[in-house]
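1. The sequence isn't on hand, but the structure is:
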């Protein structure tokens, strides 16, 4: 409830005497409440806090939210005054709202946005900044619709013969052939309001270098695919903030690196079959990882760590590529998806038995690569390709799948949580306002019924979500999910061209 004049003074008096850690000057509730009589205040009490910093569980914690910010955290010695909304979280665990660092809200935001929020994914990094995505971002930021905070990429910047041309209806990337074209694409990204420049697979050294130079001048980060013809160290040295899907890394940690790099440099792109080139590169990576060289890998990891280049391994996508469909599909979630998505975009073919063994070996080699990189100090951030783009990688739900996979392959639950909280926020330059439960930060929280440090699957036992200061309790969350289910039944399929574009068979696309 809003605090009227008398109770506001009482509340401020309680806050000053409570023993809670307050926000720093400039973000403190005193100034903010003095300016806004109608500002909502929530006091969460008796929570066990897992704040994202790496500190262990903190029982008996109070968290005070005013409007869109956390203004106080800690233990209070006296009860909050009457007139303030108090939410008792005894027996519950509070985490920072989660980040998904690789998403594609390319359509159907009326389904995707509530699925993010209902799953405690309160922030996302959108990896293809189309006009549609920018419009969705603006509606969320203006409060017209409820959705996650968005860090939005530029339009994808790729080289000639990109496989993304008209992939999503009439949406196509910026294709650059020269340094001047590359710099112009960065300037366009700046004019469009992009938060970073998304780079892609067909760039060469000249064009990526030009992008990096212009992006540095305009103070725009760059992130995305390491171009196939470049090494991950070269991409990192040029300033890539994150590198997605482990692309190129497989080759660079191989004892056969030089031979495979020669093959890549000499492999042309068929303008009539750009997908053929894409999958040829992925086949070379599968061969490369068979000759994994720990010494060479250590040199690569040291460079990534030195440059503070993070990896987004997208383990859920790796699982999609390598596991039999029956181990990927989640029929219980299909109620949140239009039937035509399941039938046309999510029609996975079975994997022949002889391929399953090779797939399993590639998966195990890939997760060893991720573990080794993390142990060497390379930052990992949780991302999923979430949306409807890839089969069964459904917005919101898939982030929890990613965390579970991280723990299964050897990360601690705390490391997995930090990959989607503190480390994610830091990677996009928002660590000062997001990623941990601290005074002065955005009021984005996930409240769960069990301790995720004991079992990471407890992040899925959601009791409530706080998104931008708005409390979504269990009942409202259930209403949100029920509405998504009903809306999914009524949404007709798009035009045939758009419907067929993101074909997802056993060679499903990764963005």
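-> Cool, got the structure. On a predicted model such as this, the values are computed, not experimentally measured, just so you know.
2. Please make it C-alpha for all contacts and neighbour counts, starting now.
-> Will do.
3. ranges for the strands of the stretch 351-500 of the chain?
-> 386-387, 445-448, 462-467, 470-472 (DSSP state E, counting those that start in this stretch).
4. List the buried residues of stretch 179-191.
-> Of all the residues in stretch 179-191, those buried under the rule 16 or more other CA atoms under 10 Å are 179, 181, 182, 183, 184, 185, 186, 187, 189, 190.
5. Next, residue 103: secondary structure please.
-> Assigned by DSSP: H, G, I helix; E, B strand; the rest coil, the conformation of residue 103 is strand.
6. Just to check, it is in contact with residue 121?
-> No: checked against CA atoms under 8 Å, the pair residue 103 and residue 121 is beyond contact range at 11.1 Å.
7. Can you pick out the residue with more neighbours from these two?
-> The neighbour comparison of residue 103 against residue 121 (other CA atoms under 10 Å) goes to residue 121, with 31 against 25.
8. In contact with the more buried one, which residues?
-> 97, 98, 99, 100, 148, 396, 399 (CA atoms under 8 Å, 6 or more residues apart in numbering).
9. Quick check: the closest residue to it other than its chain neighbours vs residue 117, distance?
-> Closest residue to residue 121 apart from its sequence neighbours, by CA to CA, 6 or more residues apart in numbering: residue 98 at 4.5 Å. To residue 117, residue 98 is 9 Å away according to CA to CA, to the nearest Å.
10. Use this one as the comparison:
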């Protein structure tokens, strides 16, 4: 087999095929595969399967290899005689969480830099997502060469980790946001002509990326924003190569123009004002999905004073103690408050929450995304906080969970294998000690996690 190369001449295998390789090794009986382990039976839990159907109470779920072999009410499922049985009365099973907007590899401690992007750092952060039941992520626009050997699901010989999809390196304008921010030099592709756009999109097509990313923002006028003719050309060229496009955006008017140009996904909420009927109609007509990233907005101001979650065991168990100490330092809070736009940030979160509720009620597809991965945006923990903020915005717990499972899988076009618990699909699931349909914070009461049928340590 040829080496899968992300940032060079091309990739010899597409990602959907790569994701099937572990399953193929299971069928061939490889000694490294999960197929040699006994089946696992989870006995007596409630199953919320992510399809939108009512929960199955007192259910049986069977995992064999990387797949869900069977599930259903007691009496409808035959448990294999050789199975390991996990008693689960009073517990709830949900699909693994999918983050449609995250980042890996760029951060160490509270510093983001290209030199941090190593294979070991990427894998370490994918393991961190896995510990929190975030079983799949889209790494959106900040990936380099090590991703070529990591992308997709973990191979049988690898430690258990989250499955990762990639957008390679995203686009901005020449000297544009966010390339000019500290640590971001050389990260986005900076383009200034249509010819540069076409050449660089073609390079991404050879790499067989899973998405194309554009940044369309000037951060309240402080930085340069990519010109409309360039982002229109990016979208058009990407679609010529059957690549879909997500955009970091902020302003309502930019959102309208991007969707008009054919944008496939909004990577953030509109945050400058309330969305209107024109945008809603365009999103629905184009079938463009929206990713709120509410917790990203919260992260812009919450560290002005040490937030209570820094002492929450669900957070602190996997947090770097040095980072926690730095975030508790009054000097760090003072730096946050010294930002000239600090007073705007709480309002951006409120606007994003209002727009989430309005879009959901109008029937726009909403997918969970957290923008976790940059400094102080904690991978794994932030996805659970995003669910909480979505419910605070007016969604029900079931609606927030749909956004994090089946909706997210549909947005990423991976629903054949991901996003719901159904016979034959990947066994990406979380066993919870309490019912998240009653209280969304119960997603934090994790008992066990499986990714591709393998239990997360």
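-> All right, it came through fine. All values derive from a computational prediction rather than experimental measurement.
11. hang on, the earlier thing: from memory the residue nearest to residue 121 of the first structure sits against residue 421, does it?
-> Yes: counting by CA under 8 Å, residue 421 is a contact partner of residue 98 of the first structure at 5.5 Å.
12. Name the residues contacting each of the two.
-> In contact with both residue 98 of the first structure and residue 421: residue 435, using CA under 8 Å, 6+ apart.
13. So between these two, which is more surrounded?
-> residue 98 (34 against 30).
14. Spit out the contact partners of the more buried one.
-> 120, 121, 122, 123, 420, 421, 435, 445, 446 are the contacts of residue 98 of the first structure under CA under 8 Å, 6+ apart.
15. nearest spatial neighbour of the alignment partner in the second structure of the last one, skipping sequence neighbours?
-> Correspondence of residue 446 of the first structure to the second structure, assessed by TM-score structural alignment: residue 430. The shortest distance from residue 430 of the second structure to any residue other than its chain neighbours is 4.5 Å, reached at residue 449 (CA to CA, 6+ apart).
16. The first structure: which residue goes with the one you found?
-> For residue 449 of the second structure, the aligned residue in the first structure is residue 465 (criterion: TM-score structural alignment).
17. Just to check, its match is in contact with residue 117?
-> Yes: between residue 465 of the first structure and residue 117 there is a contact at 7.4 Å, judged by CA under 8 Å.
18. between these two, who's got more neighbours?
-> Neighbour count, other CA under 10 Å: between residue 465 of the first structure and residue 117, residue 465 has more, with 29 against 26.
19. Let me see the contact set for that one.
-> Residue 465 of the first structure touches 97, 117, 118, 119, 120, 444, 445, 446, 447, 471, 472, 473, counting by CA under 8 Å, 6+ apart.
20. from the residues you listed, which is closest to residue 127 of the first structure?
-> residue 117 (18.5 Å; CA to CA).
21. how about that closest one, what's its partner in the second structure?
-> In the second structure, the residue paired with residue 117 of the first structure is residue 130, using TM-score structural alignment.
22. the helices in the stretch 351-457 of the second structure, which residues?
-> 381-392, 397-404, 406-411 (DSSP state H, counting those that start in this stretch).
23. Provide the aligned range in the first structure for the last one.
-> If I follow you right, that is helix 406-411 of the second structure. Using TM-score structural alignment, helix 406-411 of the second structure pairs with 422-427 in the first structure.
24. what about residue 368 of the first structure, distance to residue 292 of the first structure?
-> Between residue 368 of the first structure and residue 292 of the first structure the computed distance is 10 Å (CA to CA).
25. quick one, which of the two is more surrounded?
-> Counted by other CA under 10 Å, residue 368 of the first structure and residue 292 do not tie: residue 292 has more neighbours, with 21 against 15.
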